[in-house]
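# Any chance you could fold what I've pasted below:
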Amino acid sequence: MKYILVTGGVISGIGKGVIASSVGTILKSCGLHVTSIKIDPYINIDAGTFSPYEHGEVFVLDDGGEVDLDLGNYERFLDIRLTKDNNLTTGKIYQHVINKERKGDYLGKTVQVVPHITDAIQEWVMRQALIPVDEDGLEPQLGGTVGDIESMPFIEAFRQFQFKVKRENFCNIHVSLVPQVICVHDVSSIYRVPLLLEEQGVVDYFLRRLDLPIERQSRKMLMKWKEMADRYDRLLETCSIALVGKYTKFSDSYASVIKALEHSALAINHKLEIKYIDSTDLEPSTLQEEPVRYHEAWQKLCSAHGVLVPGGFGVRGTEGKIQAIAWARKQKKPFLGVCLGMQLAVVEFSRNVLGWQDANSTEFDPKTSHPVVIDMPEHNPGQMGGTMRLGKRRTLFQTKNSVMRKLYGDTDYLEERHRHRFEVNPVLKKCLEEQGLKFVGQDVEGERMEIVELEDHPFFVGVQYHPEFLSRPIKPSPPYFGLLLASVGRLPHYLQKGCRLSPRDTYSDRSGSSSPDSEITELKFPSINQD
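Down below sits the predicted model:
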């Protein structure tokens, strides 16, 4: 087992996650198996209760782990599935050691940072290295900066660790603002970072330093990555998507959503323009208080090719999101609602089509006479952490006549990651479907509404899950792919082809015109439910 530790200095956010992901991509292209651990020095047990303004998006894993967004980078770059134990925090390690002390595992000894905390860190890393995501190498990334007080136990643990596993099995990449052995200058896109590192001989360095079993042969994965980066640089046409949310001033809050849009835009050979719209700016109250902001927000919305309402929590800005959804429905503008976005699409439809003027979610109005979105029975309202429906779940398609089913490769089911406490009220399913809002996907028990489509609309789709978490640079997410196709007017052609092409596969290296018969027809995918 080989270990590559990535640390950073001077400032946090210098790019350790991108470097770690890029190094992993290069090693994987050399035929090695790679997995990653993100170490966060904060005392929180996990990222589940963070505000998006604190650390950005909370990324959700298959097992329901709510983790740092860097693990999303690892999964996207390496195309692997990680677990909650791949995110180690100070809170987790202290909880682990304290639980052992309470059980008497230390036999009455004084429990200290050294050796007990540092030993527990090393044991955690070695244990995760043996779990078969992949087995040749493990890349731990230490968050924060070297020198921070909270990082000291981890620094000491790895100081000891290098002697435990021997020099030939351990090396450290330190990311700094000072150009050193490997210099990473600004590049045209994030997809060029692995190529930049490879060009500077990082593979040869690892070959010498860690004696890795790397064959000197053409690396197909890296060639595919280069083709993708080249195509990204040659894109000419632009697709604009209005992202209507409440955290738009901090783009990391929607990190995976943005990446999913980028992956899909690249798959259809278009540049992506995201028009960030604070949903509160669309509300009538803003017209009275700040008319300029109100009109600017609506101008952005009306000029976009498609509309996306992502997930979120809390009542602030929900009426603005409902306004955007109503506009997209009436103007037949391509629309995708994710998690809360789907729930609000049902609220909007109930108010404006069914005539239930006070229709709402019980999250926002517990006393509404038309609770179209309700609290799930297993949710404990008195506790925030770890109370959501989390992780990978299976959704069964209820009909063959579904755009989403076709986008997923005409499969009977899909598996995506969830993160929610509320759901569409199943009692109202019949009323909604009679007016054209079809629930084409439900959970395996047939109790939860998980995919909704509107009849007689170019693309009006809501999904309860978060498809962005499984989007990959060369395997775009089907819902986002469908939104982008519809936004540039190419979805009908794609569907007319019989949807024998699933969007989750490698795509063409050509970057010519964006005619319907060009690159999309080269998308050839295995089953959508394969890893």
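# switch to C-alpha atoms for all contacts and neighbour counts from now on
Fine.
# Could you count how many residues lie near Thr399?
Thr399 has 12 neighbours, counted by other CA atoms under 10 Å.
# how much space between the nearest residue to Thr395 once chain neighbours are set aside and Asp412?
Here the nearest residue to Thr395 in space, its sequence neighbours aside, is Asp443; by CA to CA, 6 or more residues apart in numbering that works out to 4.7 Å. Counting by CA to CA, to the nearest Å, the gap between Asp443 and Asp412 amounts to 12 Å.
# Please generate a structure for the following sequence too, so the two can be compared:
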Amino acid sequence: MKYILVSGGVISGIGKGVIASSLGMLLKACGLRVTSIKIDPYLNIDAGTFSPYEHGEVYVLDDGGEVDLDLGNYERFLDITLHRDNNITTGKIYQSVISKERKGDYLGKTVQVVPHITNAIQEWVERVALIPVDGDQASPEVCIIELGGTIGDIEGMPFVEAFRQFQFRVHRDNFCCVHVSLVPQPKSTGEQKTKPTQASIRELRGLGLSPDLIVARSHNPVVDSVKEKISMFCHVSAQQVICVHDCTSVYSVPPLLADQNIVHYLQQRLSLNFRHRPRRLLNSWKELAHRYNTTSKVITIALVGKYTKLEDAYISVMKSLLHAGLACKCKVSIKFIEADDLEQSTLEKEPVKFHEAWQQLCSSNGVLVPGGFGVRGTEGKVAAAKWARENKKPYLGVCLGLQVAVIEFARNVLGWKDAHSEEFDPNSTHKVIIEMPEHNTGQMGGTMRLGKRTTLFKADSSVLKSLYGGKESIEERHRHRYEVNPRYIEEFESQGMKFVGRSVDGERMEILELEGHPYFVAVQYHPEYISRPMKPSAPYLGLVLASINRLNTYIARGCRLSPRNSFSDTESSDTEEEMAALMSKSLSFTSQESSPQQL
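Here you go, the predicted structure:
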């Protein structure tokens, strides 16, 4: 097993996750099996109880793990399926050590950070690195480990010490350290400054880890003199300083890294045995970046949410819309609308804000209502669903977005004016949304309906069934506590709201579609969690297609994109002659950069 540790310096939020994901993608493109681990040095057991304003989106995995949003980056870039143990937190480590102590595993010994906590971290990494993530039973060959936070954070010290020991435990030939550091450029001087990076590297080396690669993050491309200065003061060659400036999209990052010989360096440093060349997959990523940069057609989607002040709260939703837009060769501009602003109470207090919100909604090409918790903003979401239904505007509801669509329909079509969710109005005489029987109200963490579940299509003629390729069943990830009340299904369906997808037992309503509407679809699950750059999520693709008036054409074509819109992302094996020619080439790490054609 080969391990690549990615740490960060100066400040957080400079793209460690994207860098780590891009490294993994490049190695996977070379034919290696790659997995990833994200370390979050907070005491929470998982991300499930976080406010979206704390750490952004809570990302849900197949096994129901509620984890950091960076694991979404890894799954999207590498097209793999991770597990809850791929997200390590300080809380998980301490919980496991304390459980062992209570069982007597350390009987007679004083339990300390070193060696007990550091050993637990190392053992966890070694165990999880072997878990298959590609849908087969083959163990990974490379593990990318991202250490959250920045070097020097007090909460991250046990992890840094653990990896100082770990490099000797697995032998240096199997361990590589990549440090991502900010190179600021103050407006007052316009000069790129290396002192913060020097200080960060000095701190890292003082803790016993010496970086093999330094990724210099900057707003503008790093000039050669700055690169050489980092090399001189940070004890690496200039070729080991990788420069990553701000790009128009994350899809430009893997080709940017590849153009700086990083694939060759890792092959030599870790003695990696490449099975084929990354050219084909890299070309697909270059095509993604090219589409993003050159596409002129723009559509607007109104995202009516509750946490719009922090876009990371909807990062997977945003990525899903982006994937769908790129597949259709159009750019999706997202209008973030705070659900509160659409409510009548806002009209009375802040009429300007109310009218601006409605103007944004009415000028959009489509409407998306994502998930959320709590009563705040609910009536605004109901109003958005009503407007989309009455004005034949493409609508996609996700999780709570399905529930508010049901509430709106019950009030304004079925005539049940007090219809509501049991979560928001326990005294309603028409509780069209009810709490799931198995939900544990006495404990907060991990008690919802989480992870991958099977949905069966009930109807033969369904828009989403067509978008899913005519499958009889699908598997998607869930995260919810409330569901549509099955008691009222007959009344809803008699008026045209069809529940075309249900759980295996038939009790839970998973997909609704509205008859006579261009695209009014809502799902109880979260399809954004398994959207991929070259394989967009079906519900999101349907929303984008409907918003550009191409949905019917797409379905008539058998739900296939035209050849010019398809990505050539299949990484077929190289012939024996090609591999022999590849291996005969010198892969030494020289000062000359290889061209994209050579890669």
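# TM-score for these two?
Between these two chains, after superposing, the TM-score reads 0.94 (TM-score structural alignment, normalised by the length of the first structure); 510 aligned residues with a CA RMSD of 1.4 Å.
# thinking again about what came up before, neighbour count winner among Asp443 and Asp412 of the first structure?
Asp443 (18 against 14).
# if we can go back for a sec, give me the common contacts of Asp443 and Asp412 of the first structure.
With contacts taken as CA atoms under 8 Å, 6 or more residues apart in numbering, Asp443 of the first structure and Asp412 have Leu396 as neighbours in common.
# how about the residue nearest to Thr395 of the first structure, what does it touch?
Residues in contact with Asp443 of the first structure, defined by CA under 8 Å, 6+ apart, are 393-396, 449-450.
# Repeat that for Ser568 of the second structure.
When the contact criterion is CA under 8 Å, 6+ apart, the partners of Ser568 of the second structure are 280-281, 284.
# at 7 Å what do you get?
Contact criterion CA atoms under 7 Å, 6 or more residues apart in numbering gives Ser284 as the residues in contact with Ser568 of the second structure.
# what about it, distance to Ile555 of the second structure?
22 Å.
# Could you check which residue of the first structure pairs with Glu422 of the second structure?
With TM-score structural alignment as the criterion, Glu422 of the second structure lines up with Thr362 in the first structure.
# Need the nearest residue in space to its match, chain neighbours excluded.
Nearest in space to Thr362 of the first structure, with sequence neighbours left out and distances taken as CA to CA, 6+ apart, is Ile374 at 5.4 Å.
# Name the secondary structure element that contains the one you found.
Using DSSP states H and E, the secondary-structure element containing Ile374 of the first structure is strand 371-375.
# residue range for that strand in the second structure?
The counterpart of strand 371-375 of the first structure in the second structure, counting by TM-score structural alignment, spans residues 431-435.
# Quick one: residues contacting Val440 of the first structure.
Residues 397-399, 402, 451-453 are the ones in contact with Val440 of the first structure under the rule CA under 7 Å, 6+ apart.
# quick one: secondary structure of the residue mapped onto it from the second structure?
For Val440 of the first structure, the aligned position in the second structure is Val500, judged by TM-score structural alignment. Reducing the assignment to helix, strand or coil with DSSP: H, G, I helix; E, B strand; the rest coil, the entry for Val500 of the second structure is strand.
# Then the one 5 residues further on?
In the three-state summary, Asp505 of the second structure is assigned as coil, counting by three-state DSSP.
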